[in-house]
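# Just the structure for this:
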Amino acid sequence: MAYAAGALFTLTFVVMQALSASARGAPDSFADLAERLSPSVVNITTSTMVAGRDLPALPRAPQGSPLEELFPDLFGPQGNGEDRQRRASALGSGFIISADGFIVTNNHVIDGADEIQIELFDGGPLLDAKLIGTDAKTDIALLKVEADAPLPFVGFGDSDVSRVGDWVLAIGNPLGQGFSVSSGIISARNRSLRGTYDDYIQTDAAINKGNSGGPLFNMDGTVIGVNTAIISPTGGSIGLGFSMSSNVVSRVVEQLKEYGETRRGWLGVQIQDVDKDIANAVGLESVKGALVSNVPDGPAMEAGILAGDVILNFDGREVSDTRGLVRAVGNAEVGKAVRVVIFREGKTQTLKVVLGRREDAERDPVVPVVGQPDATADHEAMGMRLTGLTDEVRGQLGLEDNVKGVAVLTVDEASDAFKKGMRSGDLISEVGQKPVTAPTDVTEALKAAKDAGRKSVLLLVRRDGAPRFVALALDE
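Got it, this is the predicted structure:
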């Protein structure tokens, strides 16, 4: 992480990796391990030209004044307040992963820099680093330096076998103080902070500003994480440090080295977690899987996946929740044909999907559309007043002519619908996984769900064009 002043509750990013198959007691000393590993860790200095608008304006000399010649830095063209530029520097950490000079660090350490220099553990001249590639989603960057001799390096371990309570070692450049070692244990695993692909190891090993991009080692001396972030009210370590797990980082690094960019698999669905009410509404015996809320043009649509399906298995791996599915798809090879097990209308079925590339889909997003409705009179159901889509309603809600569904006019604040987040202006597209175009369609679908013995019913709701499923309890 860059060495700069932090705001209240600083969140600073780092990545780490761990390998430990069995529990060990506390070592008598970390000295041998630190001595062996430190040469593979580097200090990173970045610099960037920034505008000087935040600098105080200096007095202006009259044009042609001798002061311009005598004191050009103060009174010359470059010394007149906001027109000046200055070079800003920042510090971070990294580690060497190959003898030929590939270095891993955090993306935020080098982001926006026009000059990156590397300081090796044994001193010597600073080395200029070339940026090979970055991945903002995991906050990882890959650099390359040229050296006169092979460089000491370290390898990635298997972070998945690390355990809460295992000893770990962090090495880096905290607060610009140069090479420094801290030790602690793994406090928690599989932490998520804010990213789609987050898989952080939490540690109480001291991590401070400047440690960003440095390695987190296990007691075997392999990297199990990249130190990326801290949570702190002061900006300093309070024992809440986070390292991106090596099993995420190593895959990103392989792709950056080969392609200069990431290439993640793309299934082409919008999903949400399954809760108890949703599981009951669709007939699942347990709370698991990822509920498909929308299917735009893409691999999933071509394979026959529909909104309302619950994905239970992806490429041979059980899906427990949306986070697990996103990571599994992202780690899958672009163009690979995978088997996806879905739950639909009380039965499971297997579909084959040829994965696309997520980065391509993000550059060319697809906007889903739904069809033309019939307009009918207002109606009360489940604490909501519903209406068909007249031209007036469409205008009020900003809906296109090709949108189909039933609009929510009001929601009783004492109802289950209000508690589950339903609000005036929402559009109900499906009830019980059946399309609805009029309020009477809603009441018929509710009656069908009750007759089938359901305790709750699933509604597909759109707000500002974004779909989500809501499970509402049926009246006894």
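# hey, let's count contacts and neighbours off CA atoms from now on
Fine.
# And for residue 109, the neighbour number?
As a burial measure, residue 109 scores 30 neighbours (other Cα atoms under 10 Å).
# so it touches residue 92, yeah?
Yes - checked against Cα atoms under 8 Å, the pair residue 109 and residue 92 is within contact range at 5.9 Å.
# I'd like the distance between the most far-flung residue of the chain relative to its centre and residue 72.
The C-alpha centroid of the chain is most remote from residue 66, which lies 57.4 Å away (Cα atoms, centre = their mean). Using Cα to Cα, to the nearest Å, residue 66 is found at 10 Å from residue 72.
# Residue nearest the middle of this protein, spatially speaking?
residue 195 (1.7 Å).
# what's the distance between it and residue 214?
20 Å.
# what's the answer for residue 307, then?
From residue 307 to residue 214 the distance is 43 Å (Cα to Cα).
# Of those two, which one has the most company?
For residue 307 versus residue 214, the count of surrounding residues by other Cα under 10 Å is larger for residue 214: 35 against 23.
# Specify the local secondary structure of residue 252.
helix (DSSP: H, G, I helix; E, B strand; the rest coil).
# how about this one, so we can line them up?
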Amino acid sequence: MEARMRSLRFSVSSLVLPAVLGLALSGAPAPAPAFEMGPDGVLTLAPMLDRVTPAVVNIAVRASVAAPTNPLFNDPVFRQFFGLPPGAEMPRKTVLSAGSGVIVDARQGLILTNRHVVENAQDISITLKDRRVVRARLLGSDAGTEIAVLQIEADGLTQVTFADSDRTRVGDLSVAIGNPFGLGQTVTTGVVSAKGRSGLIPDGYEDFIQTDAPINPGNSGGALVNSRGELIGINTAILSPGGGGNVGIGFAVPSNIARAVMDQIVKTGTVRRGHLGVVIQSVDPAIAEGLGLQRAEGVIVAEVAPGSPAERAGLQPGDVVVAVNGEASDSAEVLRRQIGLSPVGDTVTLSVLRNGRAVALKVRVSG
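All right, here's what the predicted structure looks like:
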């Protein structure tokens, strides 16, 4: 029953009236202490935010979506009776919505946001701090990570600095910046509550950062930054009882994943998933005992497809993959993400345990 009361919500704000657009600030991002003492003796985050918030913009989207229709319109007999030709497009309507985005490359005008913010977009407008409104072009999006990349042409842009999200720790200060409910730019604070969350996107490539910094509808695509004002994630979703507002469980796509997806989209306009050609399973205590491993860690290879990149590299059934390029492969989901987000054509090094011996194998990732 409790599970039924919970709903995962992407935090995009859909508006019936034209979107209420907030403002951003202006300045140059730079590492700064988490808190500083203001001239009046007040402990504050304001100096850091003055440098960071210019990179967070408000996004207004005009999108075309399918209009609600009677289910009978999907019945072929009904359609034939009323003279509706097979395959005829169903009625559509135009909706307005608002979200957030983060400028990550001022020179090229690149903005990271969420895919669901700009899905089916016919027109995308970006509002900056100085109240300029500029049109944006969608370069591409990725359903597997919920990341989209926009591009604008404007002078005087400021970009946020990427952090290495792999080094983010549970307990680190986190600051969420976005446009909740179309109110305008809003800042909330909290901590990183957990890392490595998955299961939010069906068949997705997930490694979400969880934070208790309040994230609400409209924050989608906004920035999650650390105490130095560096980007550690793109705010994406919230978990809330009964589809309500924030209860302190929000999720952000780690900046390392967002950056990898962006690089592929900018180069090719799309994201190609890497694969090895193997069937894998997480090592549990029973498997570890059967293999004589000291700990239940890594991913066991159950099958290797003939002619696959894995076979060409010498990977064998029974091998246990424990790391990719030095990054631990703690589960089958992690290994799938590591390979899936590796650029097709790149060569990765697999750290493998084979019959109690450590083996390093170089594999060329295929698409």
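# so the residue nearest to the centre of structure 1 sits right up against residue 137, yeah?
Yes - using Cα under 8 Å, residue 195 of structure 1 is in contact with residue 137, at 6.3 Å.
# In contact with the residue nearest to the centre of structure 1, which residues?
137, 138 (Cα atoms under 8 Å, 6 or more residues apart in numbering).
# mean offset of the longest strand along structure 2 relative to structure 1 (after superposition)
When structure 2 is parsed with DSSP state E, its longest strand is strand 92-105. When structure 1 is overlaid, strand 92-105 of structure 2 sits 1.6 Å from its aligned residues on average, using mean Cα distance after the TM-score superposition for structure 1.
# Which element is encountered next along the chain beyond that strand?
Per DSSP states H and E, the first helix or strand lying C-terminal to strand 92-105 of structure 2 is strand 110-114.
# Buried residues, that next one. List them.
Within strand 110-114 of structure 2, the residues that count as buried by 16 or more other Cα atoms under 10 Å are 110, 111, 112, 113, 114.
# Next SSE downstream of it?
Taking DSSP H and E, what comes next after strand 110-114 of structure 2 is helix 115-118.
# Could you pull out the strands in the stretch 251-367 of structure 2 for me?
278-282, 299-304, 320-324, 327-328, 347-354, 357-364 (DSSP state E, counting those that start in this stretch).
# can you put those strands in JSON lines and add distance to residue 337 of structure 2 and mean neighbour count?
Shown next, in JSON lines, are these (distance: least, Cα to Cα, whole Å; neighbours: other Cα atoms under 10 Å):
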{"stretch": "strand 278-282", "distance to residue 337 of structure 2": "13", "mean neighbour count": "19"}
{"stretch": "strand 299-304", "distance to residue 337 of structure 2": "13", "mean neighbour count": "21"}
{"stretch": "strand 320-324", "distance to residue 337 of structure 2": "11", "mean neighbour count": "25"}
{"stretch": "strand 327-328", "distance to residue 337 of structure 2": "12", "mean neighbour count": "16"}
{"stretch": "strand 347-354", "distance to residue 337 of structure 2": "13", "mean neighbour count": "19"}
{"stretch": "strand 357-364", "distance to residue 337 of structure 2": "16", "mean neighbour count": "16"}
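# between these, which one is nearest to residue 313 of structure 2?
strand 357-364 (5.4 Å; Cα to Cα).
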